[in-house]
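Asks: after the sequence you'll find the predicted model.
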Amino acid sequence: MSSVTSSTASSSVEALRARYGERYRWLLLISVMIGTMASIMSSTIVNVAIPDMSHHFSLGQSRAQWVTSGFMVAMTVSMLTTPWLLGRFGYRRTYVGCMWLLLGGGVLGGLTNHYGIVLFARVAEGLAAGVVQPIPAIIILRAFQPHEQGRASGLFGMGVVLAPAIGPSIGGVLVDLFGWRSIFFMVVPFCLASFWLAYKFVPTTTPGGTAANRDGAGLDWRGMLLATAGTLCLLNGMVALRDSGGWTAGLLLAGAVCAVVGFIAWQRRLAALGGTALMNLHLFSYRQFSMGSIVAVIYGTALFGSTYLLPVYMQVGLHLSASYVGTTLLPAGIVLAFTIAGVGRLADRHPTYLLVSIGVALLALSFALMATVTLTSAAWWLVVWVTLGRIGLGFILPSLNLGAMRPLDKALIPQASSTINFLRMLGGASGVSLCGIVLEWRLAAHGDSFANPVTSPERLAAFNETFMLLAGLCVVALVAALQLRETAPVAKSSTG
């Protein structure tokens, strides 16, 4: 017992900071960045393999889409558990456990020959990814001083974006050479590296530097069930708008509304009783956090919707190979990584609301300009418009969390990070389904379908109308982004 206590004490935030000095906070950030890179890569890289996977399992577009949507649902809901897990088990156990789950899901998905097991593996990966992704923002806002937070966000964002930027290019080549299974194994080296870094730099303590409390309040399972039911009803209701009758869609969407109302009512009651709510609704009394949440939902819709839509557009609309798609997206990904690094430094000196607004405006413009691409257009035009959108993302990524969460008390940061990530991913999960629904609706309106092996101007028109929908949503986000203007001085952060 004493040896366990001694080991825990030697791995606390204070002990590790004393051992590594001022550079420790950067080492900690890089350590969790590796795992987050793996989780984000696993969320996006499968998109390149969807056409081959659909052919292998003889799937329709809606069933194949659940490879992405199942991951997104699991990731979205599990984000709400991050504060509880960190308080119960500490940073290290939570992080390492997620890496094991992510590794297991990747290996299982790559080895199986049953579509049901592929979906199970994707859900497991999604659960791990959801818990991990709020952690870096917690570290940045607690371990770094305000004048360093933008630089830290830029470094973290650059590293996280490089993996999915390079991933589709490598994944496209792997799909062409070895088939769709190969892309599942790309997370393996990242997970292995994350284990070594975690046991070296990630503390065993919780946010705030206190010891993990195994005897604390239990997880709000009722809230989890309501959040899961609401998310599933929302996504299935959107799909039913296309595939089933109006009554089915209406019932599912009504179920989503009831689940949301029940979730809010339960969270309020639990907080009033002194329990630990899954989502702290007091966060929304802060104007900047509320406006940032609106931006996060729409940003998630646009980001993940377009991440699904672009590879399908290039392969099904423009008839480009998977490897060519990856090569086309690579320059935009590299530009995004360097934009994030530069904007991170700007966020330490300039208002975050301005940077977020510029980013949202560029993203909207990029979607609108996709309508200028035709079957006879030079390929470099497509690269330019995609790159423009990635520059916009580069302005948003390091700035949104800082603008939304800087005014909060430091004790609220873990809950705030999990909540805003949950809302962003809820938008993302909806965005993937929304783009799929709108695309098939517009294809039918133009007299086309995915069953037709030949592309046409009408097919491109359907894609263009879907891109214009995303552009319109970004305009709405721009209005909310302008409300992120800070009205109070920034509070100082504390390590831990």
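Replies: Alright, I've got the coordinates. Numbers count the residues shown, from 1 in each chain.
Asks: hey, let's count contacts and neighbours off CA atoms from now on
Replies: Fine.
Asks: and stretch 310-329, how far apart are its ends?
Replies: 9 Å (Cα to Cα, to the nearest Å).
Asks: chain center to stretch 134-146, what's the gap?
Replies: Relative to the centre of its chain, stretch 134-146 is centred 17 Å away, using Cα atoms, centre = their mean, to the nearest Å.
Asks: now do stretch 459-471
Replies: The answer for stretch 459-471 is 23 Å, by Cα atoms, centre = their mean.
Asks: can you pull the buried residues of stretch 438-458?
Replies: Neighbour counts over stretch 438-458 (16 or more other Cα atoms under 10 Å) mark 438-443, 448-449, 455, 458 as buried.
Asks: so what touches that stretch?
Replies: Outside stretch 438-458, the residues that touch it by Cα atoms under 8 Å, 6 or more residues apart in numbering are 61, 242, 316-319, 374-375, 459, 461-463, 465-466.
Asks: gap between the two ends of it?
Replies: Span of stretch 438-458 from end to end, Cα to Cα: 14 Å.
Asks: give me the secondary structure label for Cys98.
Replies: Three-state assignment for Cys98 (DSSP: H, G, I helix; E, B strand; the rest coil): helix.
Asks: for Ala128, see how far away it is.
Replies: Counting by Cα to Cα - Cys98 and Ala128 are separated by 5 Å.
Asks: quick check: nearest residue in space to the residue nearest the centre of the chain, chain neighbours excluded?
Replies: Using Cα atoms, centre = their mean, the residue of the chain that lies closest to the mean C-alpha position is Met425, 5.4 Å off. Take Met425 and drop its neighbours on the chain: the residue closest to it by Cα to Cα, 6 or more residues apart in numbering is Thr76, 5.1 Å away.
Asks: and here's the other structure:
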Amino acid sequence: MPDNAPPNSLIALRERYGERYRWLLLFSVMVGTMASIMSSTIINVAIPDLSLHFSLGQERAQWVSSGFMAAMTVSMLTTPWLLARYGYRRTYSGCMWLLMAGGVAGGFATDFSLVLAARVAEGLAAGVVQPIPAIIILRAFEPSEQGRASGLFGMGVVLAPALGPSIGGLLVDGFGWRSIFFMVVPFCLASLWLARRFVPVTAPGGAAANAQGAALDWRGLLLATVGTLCLLNGLVALQGDTAGSVGLLLLGAALAVLAFVWLQRRTLKQRLLRPDAGVDPLMNLSLFADRRYAMGSIVAFIYGTALFGSTYLLPVYMQMGLGLSPSHVGAILLPAGLMLAGTIAVAGRLADHQPTHRLVSIGLLLLAASFALMPTIGLRGAGQTLAMLVIWATLGRIGLGFILPSLNVGAMRSMQKIHIPQGSSVINFLRMLGGAAGVSLCGIVLEWRIAAHGAQLDTSSTSLARLAAFDETFLMLAAVCALALIAAWKLRDR
């Protein structure tokens, strides 16, 4: 170890722990990522109780999911800057403290606005954390190990949404909706302890964190925030606002996107002409010149729409469509989640040997099939309904297992290492933007079809009209997944 290497730098920790260090580092960030993912999905089993407690309509209640997603989406773009300026450990630990504070505040909140603020805080923390594992995998592991590392990491991470709804359903039934906010606390405490032992203080690549480095692109971040909020509010406004307000919000989103693209191109050009310009672009648009990365980004956006839309829709369908309790919802989703964990481990090893486009296409086909088959459940006998729910949900999770380990690694495998933090941040941003839009889109389509069938969305006895509205929403998600197959096939090598 060089004499001048700080004691907790990447070089020093590698020297201290040897070959196993990269796996210890991956496990350390996996625990924090599990906490952030759990906080994003577990709230869905409590939405009906939240609606009842605060006397909310469905469109307001879903903002506990959409607000989290919007905050997480925008904050992802800041990850490369935070890592370069403050290093892995300070960035990661700060996010864990914020995530834990949001969980505690949400659990004690007495007003819905405080619940929403806590969810936004959790989303900001979760967004910064999410791109970090892919950066570590692509920088610390050899190409022949990246698929296996991604698979093992994914297997651990999906246990959070697999076990979260099951435990969360029991907690909601036994202790009320407040209890689910506290579930992230033990994970955050464990991740903070692991960070002090295994996460380096240095920036990606082993360079020292530079607190005096390039400034954050605040103008780009502001435009990204405005565009995201206008888009999500415009989608929600489609559920009942006037055409003028909807058009104004969507126009604002379009103008913000155009201004953001212009600003990022201008900032990148200035940075290339003058390396001392002082501001790095929030999103390096030159990354999209790589065909595989561009197609992977399209797949990530559409995949996020289907994944997070269904994560919101399934618990609501089971409770308000089929009349099941939160604990039943968790029990039904548990086998599917465990199957997802096993599939990811296998698919991760396949990703080191099989073409990315093949694995992603298989996964999208299975995911689309699971959505398309949901309308076959209907009003059947209780035993048959539960069995079919488990089978179709499991089929979709197997599809996710094929996609998750291979998409990020396959899209960025040929990228220069210096661009990996930006590449991981941007592709995760697009996936989460699709997810945020997906949650709103499912709410919009569901409300639209509920009204078209003359039904109401509540927890009263099931009805054919309400089930038909849910079935049509699932078919919409199946069509979205089928659309992503076009881009997935273009991930193949020329």
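Replies: Structure's in. What do you need? Computed from a predicted model, the values in this text were never measured in an experiment.
Asks: picking up where we left off before, and the contacts of stretch 438-458 of the first structure, which are buried?
Replies: 242, 316-319, 374, 459, 461-463, 465-466.
Asks: quick one: which of those is nearest to Gly431 of the first structure?
Replies: Minimum distance to Gly431 of the first structure across these is 11.0 Å, recorded for Thr466 (Cα to Cα).
Asks: and the closest one, what's its match in the second structure?
Replies: Superposed on the second structure with TM-score structural alignment, Thr466 of the first structure falls opposite Thr473.
Asks: one step back: how about the residue nearest to the centre of the first structure, what's its match in the second structure?
Replies: Using TM-score structural alignment, Met425 of the first structure pairs with Met432 in the second structure.
Asks: can you tell me the mean distance of the helix or strand containing that match from the first structure after alignment?
Replies: Assigned by DSSP states H and E, Met432 of the second structure belongs to helix 420-452. Aligned to the first structure and superposed, helix 420-452 of the second structure gives a mean residue distance of 0.3 Å (mean Cα distance after the TM-score superposition for the first structure).
Asks: next structured bit after that helix?
Replies: Next along from helix 420-452 of the second structure, by DSSP H and E: helix 464-489.
Asks: before we move on, the earlier item: between helix 464-489 and the helix holding Met432 of the second structure, find me the angle.
Replies: With axes from the mean of the first three to the mean of the last three Cα atoms, to 10 degrees defining the directions, helix 420-452 of the second structure sits at 150 degrees from helix 464-489.
Asks: what's the spacing between helix 420-452 of the second structure and its chain's center?
Replies: Counting by Cα atoms, centre = their mean, helix 420-452 of the second structure comes out at 9 Å from the chain centroid.
Asks: what residue of the second structure matches up with Asp176 of the first structure?
Replies: Per TM-score structural alignment, Asp176 of the first structure is aligned with Asp173.
Asks: its match reaches Ser327, doesn't it?
Replies: Yes. Using Cα atoms under 8 Å, Asp173 of the second structure makes contact with Ser327 at a distance of 6.7 Å.
Asks: who has more neighbours, these two?
Replies: Ser327 (19 against 15; other Cα atoms under 10 Å).
Asks: contacting residues for Gly220 of the second structure?
Replies: Neighbours of Gly220 of the second structure in contact, by Cα under 8 Å, 6+ apart: 260, 263-264, 281-282.
Asks: contacts only, for Phe467 of the first structure.
Replies: Here Phe467 of the first structure is in contact with 306, 367-368, 370-371 (Cα under 8 Å, 6+ apart).
Asks: thinking again about what came up before, the match of Met425 of the first structure and Ala70 of the second structure, how far apart?
Replies: 8 Å.
Asks: and if you look at Ser406 of the second structure?
Replies: Counting by Cα to Cα, the gap from Ser406 of the second structure to Ala70 of the second structure is 25 Å.
Asks: those two: which is more packed in?
Replies: The neighbour comparison of Ser406 of the second structure against Ala70 (other Cα under 10 Å) goes to Ser406, with 29 against 25.
Asks: list the contacts of the more buried one.
Replies: Ser406 of the second structure touches 147, 150, 347-348, 351, 356, 359-360, counting by Cα under 8 Å, 6+ apart.
Asks: redo that, cut-off 7 Å
Replies: 147, 348, 351, 356 (Cα atoms under 7 Å, 6 or more residues apart in numbering).
Asks: what's the counterpart of it in the first structure?
Replies: By TM-score structural alignment, Ser406 of the second structure lines up with Ser399.
Asks: where do the helices sit along the stretch 101-250 of the first structure?
Replies: Applying DSSP state H, counting those that start in this stretch to the stretch 101-250 of the first structure gives helices spanning 115-132, 135-143, 146-178, 188-201, 221-243, 246-272.
Asks: whoops, the stretch 301-450 of the first structure was the one
Replies: Under DSSP H, counting those that start in this stretch, the stretch 301-450 of the first structure gives helices at 322-347, 352-369, 379-405, 413-445.
Asks: got the angle between the third one and helix 413-445?
Replies: For helix 379-405 of the first structure and helix 413-445, the angle between their directions (the same axes, to 10 degrees) works out to 150 degrees.
Asks: which parts of helix 379-405 of the first structure are buried?
Replies: 382-405.
Asks: could you do the last one as well?
Replies: Of the residues in helix 413-445 of the first structure, those scored as buried under the neighbour-count criterion (16+ other Cα under 10 Å) are 413-443.
Asks: over to stretch 252-265 of the first structure?
Replies: So, applying 16+ other Cα under 10 Å, buried residues of stretch 252-265 of the first structure: 252-260, 262-264.
Asks: residues in contact with Glu148 of the first structure?
Replies: Glu148 of the first structure neighbours (Cα under 7 Å, 6+ apart): Asp348.
Asks: which residue in the second structure aligns with it?
Replies: Aligned partner of Glu148 of the first structure by TM-score structural alignment: Glu145.
Asks: the first structure: matching residues for stretch 228-238 of the second structure?
Replies: Going by TM-score structural alignment, stretch 228-238 of the second structure sits over residues 231-241 in the first structure.
Asks: give me the mean deviation of the matching stretch from the second structure.
Replies: Looks like 0.7 Å for stretch 231-241 of the first structure (mean Cα distance after the TM-score superposition for the first structure).
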